[in-house]
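Colleague: Based on what follows, work out the 3D shape:
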Amino acid sequence: MDLSTRRQPPTVRLRRLASELRSLRQTAGLTREDAAGQTNINSATLYRIETAKARPQRRTLLTLLDKYGVTDPARRAALVELSKQATQLGWLQAYESELPEEYTTYISFESEARSVRNYESLFVPGLLQTEGYTRAVVTASLPYARNEEVQQRVETRAQRQASITKDDPLKLWAIVDEAVLHREVGGAEVMAEQLRHLLDMARQPHITFQVLPYKVGAHPGMHGAFAVMDFPDTADPELVYIENMAGALYLEKEADVRRHTEMFDQLRAAALNVADSRKLVAGLIDID
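Modeller: From the prediction side, this is the model:
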């Protein structure tokens, strides 16, 4: 019993299925090695299933449910249905094979989130970027990328932004270091357009925008950007996303999520309030 070798970006549903299967195995009193040995499922395969790196084939899932003593028909049907839904990527499907795995993973989670709390020290948050700003960032950060690659990144960013303009929009709380507003990305015209866009978006009721001013000095966010996501279903725990030059890191442990939530709250308290943040942005482009 094995899995397709095709890369499967984690989704919220796949993450939930992985958590359910881990919990069922532990309740059955089995180690991962026990379960693998007693079901003839490859140990590496079982590890990938339990860490949301792969979706189990139907026969593999049913074998695990049998082994874990899940006999209730409704419970079995619900887990089979969850597995079916676990690979649904929506619009991202068209870009999945062309984008880095860590990026498609983040987009997949973000698209299903209820809210995102995002601190950025270097860039305007992706959900609030204009096309010109995005293009300038991608071109500068990927200097050897082909024009087609740059265009894919720009299009993907625009698709992501549908989450904050739909009927039931994602709630976004964005905090940026003041340096983000002064770094002239793409030239004066592109940056002015970006700042005007920030002001427009900051007026939306589901978007909270704050600036962490220079005068704050040292602060908890100096180690870098991060995002905390939560989801509509309480069965899906909050998730922390951190990105750096070494790659992307997802933190799920309660202590890690709590630490970053507290860090965000400290940044929120230190930042300018919403009105003063807008006033600072407006002052940079001479808007009253």
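Colleague: hey, let's count contacts and neighbours off CA atoms from now on
Modeller: OK.
Colleague: Spell out, range by range, the helices that occur in the stretch 101-250 of the chain.
Modeller: Listed in chain order, the helices found in the stretch 101-250 of the chain under DSSP state H, counting those that start in this stretch are 101-112, 131-141, 147-160, 178-182, 188-202.
Colleague: nearest to T45, of the ones you listed?
Modeller: Of all these, helix 101-112 sits nearest to T45, with 19.0 Å by CA to CA.
Colleague: So what touches that closest one?
Modeller: Contact partners of helix 101-112, identified using CA atoms under 8 Å, 6 or more residues apart in numbering, comprise 9-12, 89, 92, 96, 116, 160, 163, 229, 231, 241, 247-248.
Colleague: nearest to D276, of those?
Modeller: V116 (21.8 Å).
Colleague: Please list all residues in contact with that closest one.
Modeller: By CA under 8 Å, 6+ apart, the neighbours of V116 are E110, L170, K171, L172, W173, A227, V228, M229, D230.
Colleague: Repeat the analysis, applying 7 Å as the threshold.
Modeller: For V116, the contacting residues are K171, L172, W173, A227, V228, M229, D230, by CA atoms under 7 Å, 6 or more residues apart in numbering.
Colleague: a markdown table please, covering those and showing distance to E193 and neighbour count.
Modeller: Shown next, in a markdown table, are the contacts of V116 (distance: CA to CA, whole Å; neighbours: other CA atoms under 10 Å):
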| residue | distance to E193 | neighbour count |
| --- | --- | --- |
| K171 | 23 | 18 |
| L172 | 21 | 24 |
| W173 | 21 | 20 |
| A227 | 25 | 21 |
| V228 | 28 | 24 |
| M229 | 28 | 21 |
| D230 | 31 | 19 |
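Colleague: Now show me the structure for the sequence below, then we'll compare the two:
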Amino acid sequence: MRHIPVVRRQRLGDELRRLRRSAGLTSDQTARLLGWHQSKVSRIETGVSGVRDGDLAALLDALGIEDPRLRSLLRALAGTTDGAPGWWTAYRAVIPPTYRDFITLESQASTAHTLETTVVPGLLQTPAYARAVTRAALTGTPEGTVDSLAGVRLIRQEVLTRAAAPLRLHAVVDEAVLRREVGGPGVMRDQLRRLIELARLPQVRLQVLPFTAGGYAGLTGPFIIFSFSNITDLDLVILDHLTNSLYLERKEDLKAYRVAFRAMQAHALSTQDSLDLIAGIDDGA
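Modeller: Next up, the predicted model:
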């Protein structure tokens, strides 16, 4: 069983307790159904201990939880690996565990609020732009690995167009993102046009923070806030770094980042003005 941060174990325990109570079961009754000692249920629900793959599946069965999306999300929260593997497991050789965790959460999220200060958000990148970003960020990486990593980023984009409950993406990007010629003029021109195309999807809201906005809260770095519709109190902030990702789950952190994001949305251009700016940059390229 993988190490899971205490805050995450507590979140899982809170949710499992809520589901047990909704099922009309006491912890003693649940333990008897599973052939466990009551203290095992208590340790899981209080976050004192984690839960193994098979135990979580058995517990969810006992509670009558059949929703596959909820089960998958709870597995992601617990860090378990049971159940049908996600498509990303085929890329285990090239993506680290933290990135697999990120993809798992992204695939189950209902909404994502993201700020990007240096590059186009991964869910909105073209293939050529994705390869150029990956190549630049991971200097010296073999081309085959670069192609695989870029391919992962492109497959991730399917969350925006899936038939069932596509991810709602609210993206704020710094104007510098649009003017930095990643991959060269041709790659950037196609990327700008792709942004305009995707920004017209009803589930995508794209705003640009123009240079004239001056300083803003997100200048210290990009971040993403994931929200989930079928589980309570699971929202989290992810700060992406070159070699790792930092997960922030405390309520104080979530509040601070939500406030910062709303402030940036208020200072950013409207969606239409943002599209006009992107088109203008494209025309001048």
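Colleague: returning to that earlier point: turn the contacts of V116 of the first structure into a markdown table, including distance to V185 of the first structure.
Modeller: Formatted as a markdown table, these follow (distance: CA to CA, whole Å):
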| residue | distance to V185 of the first structure |
| --- | --- |
| K171 | 26 |
| L172 | 23 |
| W173 | 22 |
| A227 | 22 |
| V228 | 26 |
| M229 | 27 |
| D230 | 30 |
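Colleague: Which ones among the residues you listed map onto strands?
Modeller: Among those, DSSP state E puts K171, L172, W173, A227, V228, M229, D230 in strands.
Colleague: Number of residues surrounding G140 of the second structure?
Modeller: G140 of the second structure has 9 neighbouring residues, counting by other CA atoms under 10 Å.
Colleague: do Y106 of the first structure as well
Modeller: Residues lying near Y106 of the first structure (other CA under 10 Å) number 19.
Colleague: how close does whatever residue of the second structure lines up with it get to I95 of the second structure?
Modeller: Taking TM-score structural alignment, the alignment pairs Y106 of the first structure with F102 from the second structure. According to CA to CA, to the nearest Å, F102 of the second structure stands 11 Å off from I95 of the second structure.
Colleague: what's the answer for V208 of the second structure, then?
Modeller: 30 Å.
Colleague: Have a look at those two and say which one is more surrounded.
Modeller: V208 (28 against 16).
Colleague: which residue in the first structure lines up with that one?
Modeller: V208 of the second structure maps onto V211 in the first structure when the alignment is built from TM-score structural alignment.
Colleague: okay but that match is in contact with A271, surely?
Modeller: Yes. Between V211 of the first structure and A271 there is a contact at 5.5 Å, judged by CA atoms under 7 Å.
Colleague: related to what we said a few turns ago, out of the contacts of helix 101-112 of the first structure, which is nearest to M201 of the first structure?
Modeller: Nearest to M201 of the first structure among the contacts of helix 101-112 of the first structure: S163, at 13.0 Å, using CA to CA.
Colleague: Geometric centre of the second structure: which residue is closest?
Modeller: The second structure has E106 as the residue nearest its centroid, 3.5 Å off, counting by CA atoms, centre = their mean.
Colleague: follow-up on the earlier one: what's the distance between the match of V208 of the second structure and Q151 of the first structure?
Modeller: Going from V211 of the first structure to Q151 of the first structure by CA to CA gives 30 Å.
Colleague: how far does stretch 101-117 of the second structure sit from the chain's center?
Modeller: Put simply, stretch 101-117 of the second structure sits 2 Å off its chain's centre (CA atoms, centre = their mean, to the nearest Å).
Colleague: Which positions in it come out as buried?
Modeller: 101-117 (16 or more other CA atoms under 10 Å).
Colleague: ok, now stretch 52-70 of the second structure?
Modeller: R52, D53, L56, A57, L59, L60, A62, L63, L70.
Colleague: Equivalent analysis for stretch 265-273 of the first structure, please.
Modeller: L267, R268, A270, A271, L272, N273.
Colleague: Identify the residue of the first structure aligned to E252 of the second structure.
Modeller: Match for E252 of the second structure (TM-score structural alignment): A255.
Colleague: residues contacting the residue lying closest to E249 of the second structure once chain neighbours are set aside?
Modeller: Spatially, and ignoring its direct neighbours in sequence, E249 of the second structure is nearest to L236 (4.9 Å; CA to CA, 6 or more residues apart in numbering). With contact set as CA under 7 Å, 6+ apart, L236 of the second structure has these partners: I225, F226, Y247, L248, E249, L254.
Colleague: swap the cut-off to 6 Å and go again
Modeller: Taking CA atoms under 6 Å, 6 or more residues apart in numbering, we find L236 of the second structure in contact with I225, F226, L248, E249.
Colleague: thinking again about what came up before, which stretch among the helices of the stretch 101-250 of the first structure is buried most, on average?
Modeller: Mean neighbours per residue, mean count of other CA atoms under 10 Å, is largest over these for helix 101-112, with a mean of 20.
Colleague: and it with strand 226-230, angle?
Modeller: Put simply, helix 101-112 of the first structure runs at 40 degrees to strand 226-230, going by axes from the mean of the first three to the mean of the last three CA atoms, to 10 degrees.
Colleague: rewinding a little: pipe the helices of the stretch 101-250 of the first structure into TSV and attach distance to L280 of the first structure per row.
Modeller: As requested, those are exported to TSV (distance: least, CA to CA, whole Å):
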stretch	distance to L280 of the first structure
helix 101-112	28
helix 131-141	19
helix 147-160	26
helix 178-182	9
helix 188-202	10
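Colleague: The match of Y106 of the first structure and Q265 of the second structure: what is the separation?
Modeller: Counting by CA to CA - F102 of the second structure and Q265 of the second structure are separated by 24 Å.
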